[in-house]
Structure formats: C-alpha cells, structure tokens
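**Q** sequence unknown, structure follows:
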C-alpha cells in the first residue's frame, strides 16, 4: 500500500518549558502545565507524500486512557488542518491562546489529529504530482497511516476507534471508514473500528446547493428575486452533475455562492447570523488557479488559516514539535491540496454511506442549525435518498430533545437514532459545531461513543 513507513516513533511527553514565539524580539510564552501525554510523527504514505499526525492521550481524572475511546478528527477544505484548526479552535486541550479549553474532548477520549490529504497543515509533498486527486487516494493514504499507527501503538488496538469529521472531512471520513472496515475484516489493520461521525459534511454537494435558496428565503435572507436567481444556478449545478460534468459543476457551485453573497449582503456561509469577512489579497499560491478556484479556496480554506493561527503553528508549535522540515511551513501547500481535488468536489458519496450502514458500521450525522454551506435541509435531503433497508423505520421515529447539561432548561439539540444510524440537529451552531456549541458537541461525542 505504499513505501515502507517510518519506524515507530518514540513518544514525546508534553513539553513544559517556555517556548519562544519568534514573532517579536523578547516575546516569551509559558506553555501550560498539564497532566497528559502526547506524541506525534510523520508517515510516508506514498513516494514523495508525507502525512503528519498528532496524538493526545485522554486525561480523564477517573479513567485510564485505555478505558476511553480513541477519536480521530478530520478537518475540511480540503486543505484545512486538523492539527491546527480542529485542535486549537475546536476540540483540543488548548485554545489558540494556549489556554485550557473547558469543553475539550480530551476529557472523554484520546484524540488523534491528522493533517490530510497530504499537503495539508504540516503534511507535505516533495513533488506536485504527489497530491491526492480523488477520494480513493485520500482513503488509501490514510490506511497506510492507520496501519502504521496501530502497529506502533498497540495499546490502542482494542480501544473503540471512531472517526469524527467536519465539512469535506466528512466526505473523506465516509470513504476512509468504508476502506478501514474492509481492512479490519481482512486482517490488514488491527483496530476496534466502532463508527464514523459526519459533521456538516459535504456528502451530497448538489443537495446542499439546491437547498440554499429555500433555506435563506425561509430565514428572510433572500427575497423573491434573489430566490429565483439562486434556484436557476442551482438547477444548472444539478444538470452538470447529472451529465457527469464535475469540473463544470464546481465552477457553477462558485457562481451560486457569488449570487448568494450579492443578494444576501455578504452572508457568512459558515453561520448565517454573521457576515463574511472581506477576502484578503490573493495569496501568491493562488495566482496559478482559475479565478473561480481561487475564490473558492479563499472562501473555504483561507478562513482555516487565519493569521493568528498561522503564527501559532509556525511559531511556538513548530518549535515544540521539532520534526518539521526546515523548508515546510504549516498551511503553505493547502491551496494546492484544494485545486488538486477539483474534479472530486461535487461528486456525491451517498452510496458509500449506504455501504457503511449495510455493513453494520455505526454512522452518525450531525449538523449545525445556522450552517449554510452544508445546511441541515440539504443533509436531510440526501438522507432520504439512502437505500438502507432500515430507513423507513428510522424515518418513522420522532426526534428527542437534548439538553447540554442536566441543569439546563434550554433545548440544545434534537436526536433521532435507529440501530446503527443517528442524526443530531445541533441548535445555535454554525458549520463548526464544537466551536459554536462546545458543551453540546462534547455531550454528543459522549453519546456517540456510548459514554452516556
């Protein structure tokens, strides 16, 4: 499945000494003292393709890590960094200011952040032809990494292993999950694979695009004229996909977003209650792209690499890790990751979700109420297309209200679950559910991993 991976890394305990920012003369930062163990390394998944991962062992005061699940987090984009954004902005032990996160998932699971596809975050390629161009390559690369990881970390082979994801990461999680299930069945990888969780996931892009107009109209963010304009271009996207013209569908997708931004006064695709920040000047790495790809990259990858986060990752974090090659900067290849997947963007993977369900794999779908790019209406639309034999019974169920804590009187979510399929409607959250509703996201994770 690729070139010989690196030998097992020596675990690195959390560094507790001050780290110099390197951003201004004399700037010093104290790394918070924590009782925790972490380790990280690279795996060469193909020739000239090197993937970076970072593991945190669970820090629950009442349980050993072996009594808790292992959660792998996959970011979206493609080109968004799990070790950066997912870790420091959403579920890791520290926030972007290196302050302890109250709602970190580390209290209920060990966390494995992986920068994928290759070229994302601290992952990198040596030659441009090594970027992944489709979901099959993304999945194949991840299986090389996971085989290496579980061979080196045998203490996790029997621990329940879940793949949680967000956005395009959900599309990748579905593909990876199916291939991992097959590999476990065939004895190629030894792990206790227990399920996938697809968060605000780009499973069926056309269902998202088709629902944008009605959703925004219902929220008073489009008038009749705007709805007609959005609906017209959405139908063009549908026609392109039905004809198998996926690159054309990608271009029309971007056209639909421009029409929405103009009609809805710059509505934020990640939370409709906020406004999009103006695009920064195009990065030099985007100059070689067609304009529509450059704009899509700015809109859907650039926001995951804000200046403060880039300074953190390329400053104190880089110094902490010590193994990042000198010529590699965090996020420098993300735009190339994005453009390399151009023909994969608009391809649906509903059939893969069907295969997971038929195989008995636990599948969780969760979505933020205020998300636009992958709005809940679109998620519900592709869910109705599933051919899983148990879907009629799932559809007949009534949802149940959830509260983020026993003392809370406010409804934080609704959930519907039947056999190995669950759907969570997360209220008050946009695209990045853990960042917007940390308590509810943590509760959901515990429910999915059967801790509540």
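**A** It's in. The structure displayed is predicted, hence computed values, not measured ones.

**Q** contacts and neighbour counts: CA atoms only from here.
**A** OK.

**Q** from what I can see residue 373 touches residue 206, true?
**A** No: using CA atoms under 8 Å, residue 373 is not in contact with residue 206, being 11.0 Å away.

**Q** the spatially closest residue to residue 224 that is not a sequence neighbour in helix, strand or coil?
**A** Nearest non-adjacent residue to residue 224, counting by CA to CA, 6 or more residues apart in numbering: residue 217, 7.9 Å away. The three-state assignment at residue 217 reads helix, by DSSP: H, G, I helix; E, B strand; the rest coil.

**Q** dump the residue contacts of residue 217.
**A** 223, 224, 227 (CA atoms under 8 Å, 6 or more residues apart in numbering).

**Q** just residue 50 next, same as before
**A** Counting by CA under 8 Å, 6+ apart, the residues that residue 50 touches are 42, 43, 44, 118, 119, 123, 124, 125.

**Q** most neighbours, which of those residues?
**A** residue 119 (33 neighbours; other CA atoms under 10 Å).

**Q** that one and residue 339 touch, don't they?
**A** No: if you go by CA under 8 Å, residue 119 and residue 339 don't touch, sitting 11.5 Å apart.

**Q** any idea how far residue 145 is from residue 334?
**A** Computed as CA to CA, to the nearest Å, the residue 145 to residue 334 distance reads 19 Å.

**Q** which one's more surrounded, the two?
**A** Remark: of residue 145 and residue 334, residue 334 carries more neighbours, 30 against 22, as counted by other CA under 10 Å.

**Q** the nearest residue to the more buried one once chain neighbours are set aside sits in which helix or strand?
**A** With CA to CA, 6+ apart as the criterion, residue 334 has its nearest non-adjacent residue at 4.6 Å, and that residue is residue 79. Assigned by DSSP states H and E, residue 79 belongs to no helix or strand.

**Q** which residues sit in contact with residue 79?
**A** Residue 79 touches 116, 117, 119, 120, 121, 301, 331, 333, 334, 335, 337, 338, counting by CA under 8 Å, 6+ apart.

**Q** the fourth one against residue 331, yeah?
**A** In other words, residue 120. Yes: between residue 120 and residue 331 there is a contact under CA under 8 Å: 6.0 Å.

**Q** and for those two, which residues touch both?
**A** By CA under 8 Å, 6+ apart, the residues touching both residue 120 and residue 331 are 79, 80, 81.

**Q** neighbouring contacts of stretch 297-306?
**A** 77-81, 85, 279, 282, 331, 334-335, 338-339.

**Q** and what of stretch 124-140?
**A** Against stretch 124-140 from outside (CA under 8 Å, 6+ apart): 1, 46-51, 116-119, 172, 175-176, 179, 328, 333, 336-337, 340-344.

**Q** for comparison:
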C-alpha cells in the first residue's frame, strides 16, 4: 500500500494542491446513468498536504438541502470506505445472483441511508482504501493523528461544499471507529467553541457495534457466550467465581481460572464471532481469543478458506465469499477510471488493510461519551445481538456507567409488525442517547439487517420514537 520513493516525489509535486473532486455519472456493472449524485475526490491534510484522503460523497435522495450530513468512518482500523458503502449503507451493492467471479454486477440498495442523508464515506486512516501519503513518514499513524487528519479533512470538505454547512452534522461509524468517532465529534465541538471556520452544525454522533473500552468489551464475551447458550451455566458460574469476573489477561497462577477459560475456549473455538449463527470459514479450528487482548484483524477475516464438507454439499456458503467481489471490481481499470483514482498511488486495493503502521493509543473513550452528552449532543448506539466480537452486553455495561436517566426502559421496537430489536432511551437534558439492539444481526449490524437498520436510522434522524 506504500509508494515507491521517486513516484512519491512525482505525485507529491503533481498533486500539491491536495484538492480534486469529480462527479461520477456511471459505474461499471450498473446499467445506465447513476440515479443519485456521486462525487469522489482527494483532499490533502497534514504538513504540506502530504496525506491524500480519498472520499465518496453521495447526496441524499430525499432532500439534500434539508437532510443531515453524515461523515461515515468504516472500522478496522484500515477498512475501506467502499466496504461501508457497498456492504452496509451505500446506494449500490453487488448483485450476487447475477455476478460471476470474472464480472461482478451491481444493483441498487433499497435500504441505503442516502435515502435520508447526505453521506461522506472517508478512506481513513491513510493507507486505507485509495488514500495514500507522498512520504513514508505519512503512513506512521495512531488514533490521535487519525482524528486530527479526519477533522482537517472535514473542515476542508465543507469549505469546498458550503451549501452543506448549515445541514445537521453527525459523525458516524462502526466497530473500531467507536474509538475515533467520539474523538472527532469532540474536535468538531471544540472547533465550534473556538470559532474555527467553517462553523459546523454539529447535532450528534452514531455508532454501530462500537469498540469503546477494550477491557470491558472483550471481557463481555464470556457472559455473552453464557447468555447465548454457548457455554453451560455450570461453567459460567465457575469461571465467574474463579476469575472474579475478569476473563482477559488472567493471572496464570490462578489455576482454576486458567482451567475455566480453557474450557470456554473449547466451547467457542469453532464459533464465527462475527455472527454466532453463521459458519466459520476456516480449514482448521483457530485459536480462541476469549482470553486475549484486542486484535482488530480478527474482525475482518477476508480470506475465504476451505470448509469442512457436509453430507449435503461439498462447500458451505460463507459471508467472506461476498467480499471477493469487491477485490475483483476495484481491480478493474475501468472501475478505477470511473472513480477517478490517481494511477500509481497504491499498489493494490484491499478491503481491510491489515499492514497499516497504526498504533492504538486510546483504549477507553467512556469519559468522552460523558462529556459529549453533557454538551447536549444526541447519540445513537446500536449493536447486533448475535455479535460476539463486541457483544451488546459489554456496550450496555459501559452505557450504564454514564448514570443517565432512563426515559424509556428496555422495550421492543418493530419493523413491519415484527420485533426488530430492543431499545432503551436515556435522557440527560438537553441531549438524548438511544441504545438499540438489532435482532439476529452480527458484526456489524448494518450488513446483516439492512432493512431494520434503515428503519432505525430514519426514525432517529426524524426524532421519531424507537
């Protein structure tokens, strides 16, 4: 994903302005002109615009001048904005039934969030998707640098698009973005207080299946496994007692706890943690991570490996197979030309870049949530209730520590007369935090239950009851 030195220098001189935007009228795989407004481009950030952040901007299909503006950050760190666009909330996705490995085709997404919002999908941090730096130093990045560069990007983008400066602004993302979204939201609010231009009409933030506190999020996997019947009641009670409720970074001298965690590992080692109801696509049982520290590479396992044969079929469907199409589609020169990708700026597009020179410098953002709510910002936090990567029970636990007043206790919410999940509404005047689970969804909820998540965000944007 890094550039050769001479090419870096040439590109740096060529694109020193750091700004380029192009309207995309059509895309390979989707017949006819696009029925929505799509703009792609680069905006330079950092010293001398060394870092070139690539973005996709899609106007709301309802009312661009009135609907919210959303900055969307896909997790990882290092997962492409195109992944969030095509597999989660964008206006087009792959038509799997009519695609072949050599020729993927696209179709419109009936549940795109762009039907109710203007969305900027940002390839961040640098080295993600089509974003690149013109020097080796630009690729050395951490949470704090990523936040500063994302905020600079947003300021420059709004200066180029002043017609959206008055739209309600929400910072949003999922998974690892649970760390950076609150940080960027605070940066925006601090900038507004300091009269930094352009002033942004910040309303709040949105998080799906978010990493928030590394220890508590990972620790919640054991109680989650118990709630879902993956481990027995006896084993859970034993582990809870022997480990004193601490299941990660355990003391090796505590033999009883070590034995309990080994037993838990055996029970869950063949479970696909992204969604416990789906098959795990591996050719051998991987080492369990219940007792290990956070490893973001475990969330995005793109490799479609061999599957054990079944009595009915030689191969079982695997969600990771869907990701193959994104590699084939983006490697097509016609696609890169249509998106106006600068030739030679990256070696190869990957959905989630696991080779980033990225340091996780922030492991707990609970206090940031407290501060943002105190400042009167709205928050929507949702989780797939079958996600074992970042279980909803851990998210519930840290929300409880905010000590907010409950305005609507745990209740079902519905789509088409069916239970779509459960929600709790918290109030702390003048803000309102909503926590919702999405029934049957995994990591992340948007990919598994698009219709339900679209209903959720539509109601929340319009201040309807959930």
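**A** Thanks, I have it. It should be emphasised that the depicted structure is a prediction, and the values quoted were computed from it without experimental measurement.

**Q** and the contacts of stretch 297-306 of the first structure, which are buried?
**A** 77, 78, 79, 80, 81, 85, 331, 334, 335, 338, 339 (16 or more other CA atoms under 10 Å).

**Q** now the fourth one: how far from residue 105 of the first structure?
**A** Separation of residue 80 of the first structure from residue 105 of the first structure (CA to CA): 19 Å.

**Q** counterpart of residue 151 of the second structure in the first structure?
**A** In the first structure, the residue matched to residue 151 of the second structure (TM-score structural alignment) is residue 143.

**Q** I meant to write residue 323 of the second structure there.
**A** Using TM-score structural alignment, residue 323 of the second structure sits opposite residue 306 in the first structure.

**Q** ok, now residue 85 of the second structure?
**A** So, by TM-score structural alignment, residue 85 of the second structure is matched to residue 87.

**Q** quick one: the strands in the stretch 1-150 of the second structure, in order.
**A** According to DSSP state E, counting those that start in this stretch, the stretch 1-150 of the second structure carries its strands in the segments 19-24, 38-45, 51-58, 69-73, 92-94, 106-108, 118-122, 132-133, 141-142.

**Q** for the last one, give me the average deviation versus the first structure.
**A** When the first structure is overlaid, strand 141-142 of the second structure sits 3.3 Å from its aligned residues on average, using mean CA distance after the TM-score superposition for the first structure.

**Q** just the third one next, same as before
**A** With mean CA distance after the TM-score superposition for the first structure, strand 51-58 of the second structure departs from the first structure by a mean of 1.1 Å once superposed.

**Q** what span of the first structure lines up against that strand?
**A** Residues 49-56 of the first structure are where strand 51-58 of the second structure lands when matched by TM-score structural alignment.

**Q** pick out the residue closest to the middle of the second structure.
**A** residue 174 (2.9 Å; CA atoms, centre = their mean).

**Q** for the buried ones among the contacts of stretch 297-306 of the first structure, name the two members farthest from one another.
**A** Distance extremes for those: the farthest pair is 85 and 339 at 20.0 Å, using CA to CA.

**Q** the first structure: helices as residue ranges?
**A** 135-152, 168-185, 205-218, 224-242, 246-263, 291-300, 307-312, 318-321, 334-340, 350-358, 376-383, 391-396, 433-436, 438-448 (DSSP state H).

**Q** ok, which of those comes nearest residue 59 of the first structure?
**A** With CA to CA as the measure, helix 438-448 is the member of the helices of the first structure nearest residue 59 of the first structure (14.5 Å).

**Q** mind listing what's buried along the closest one?
**A** Buried residues in helix 438-448 of the first structure (16+ other CA under 10 Å): 438, 439, 440, 441, 442, 443, 444, 445, 446, 448.

**Q** who touches residue 64 of the first structure in this structure?
**A** Here residue 64 of the first structure is in contact with residue 58 (criterion: CA under 8 Å, 6+ apart).

**Q** residue 430 of the first structure -> the second structure?
**A** By TM-score structural alignment, residue 430 of the first structure lines up with residue 442.

**Q** does that match touch residue 387 like I think?
**A** Yes: contact between residue 442 of the second structure and residue 387 holds when scored by CA under 8 Å: they sit 4.2 Å apart.

**Q** give me the common contacts of these two.
**A** 274, 275, 276.

**Q** show me what contacts the first one?
**A** By that I understand residue 274 of the second structure. So residue 274 of the second structure contacts 299, 386, 387, 388, 389, 442, 443, 444 (CA under 8 Å, 6+ apart).

**Q** nearest spatial neighbour of the last one, chain-adjacent residues omitted?
**A** On the basis of CA to CA, 6+ apart, the spatially nearest residue to residue 444 of the second structure that is not a chain neighbour turns out to be residue 209, at 6.0 Å.

**Q** right, and the one you found touches residue 445 too?
**A** Yes: in this structure residue 209 of the second structure lies within contact range of residue 445 using CA under 8 Å: 7.2 Å.

**Q** give the residues shared as contacts by the two.
**A** The contact lists of residue 209 of the second structure and residue 445 share 382, 383, 384, where a contact means CA under 8 Å, 6+ apart.

**Q** now those: which count as buried?
**A** Here, 16+ other CA under 10 Å leaves 382, 383, 384 buried among those.

**Q** in space, what's closest to the alignment partner in the first structure of the first one - neighbours in sequence excluded?
**A** With TM-score structural alignment as the criterion, residue 382 of the second structure lines up with residue 366 in the first structure. In space, and not counting its chain neighbours, residue 366 of the first structure is closest to residue 424: 4.5 Å by CA to CA, 6+ apart.

**Q** how about residue 18 of the second structure?
**A** In space, residue 18 of the second structure is closest to residue 44, 4.1 Å off (CA to CA, 6+ apart).

**Q** which residues does the one you found contact?
**A** 17, 18, 19, 50, 51, 52, 53, 153.
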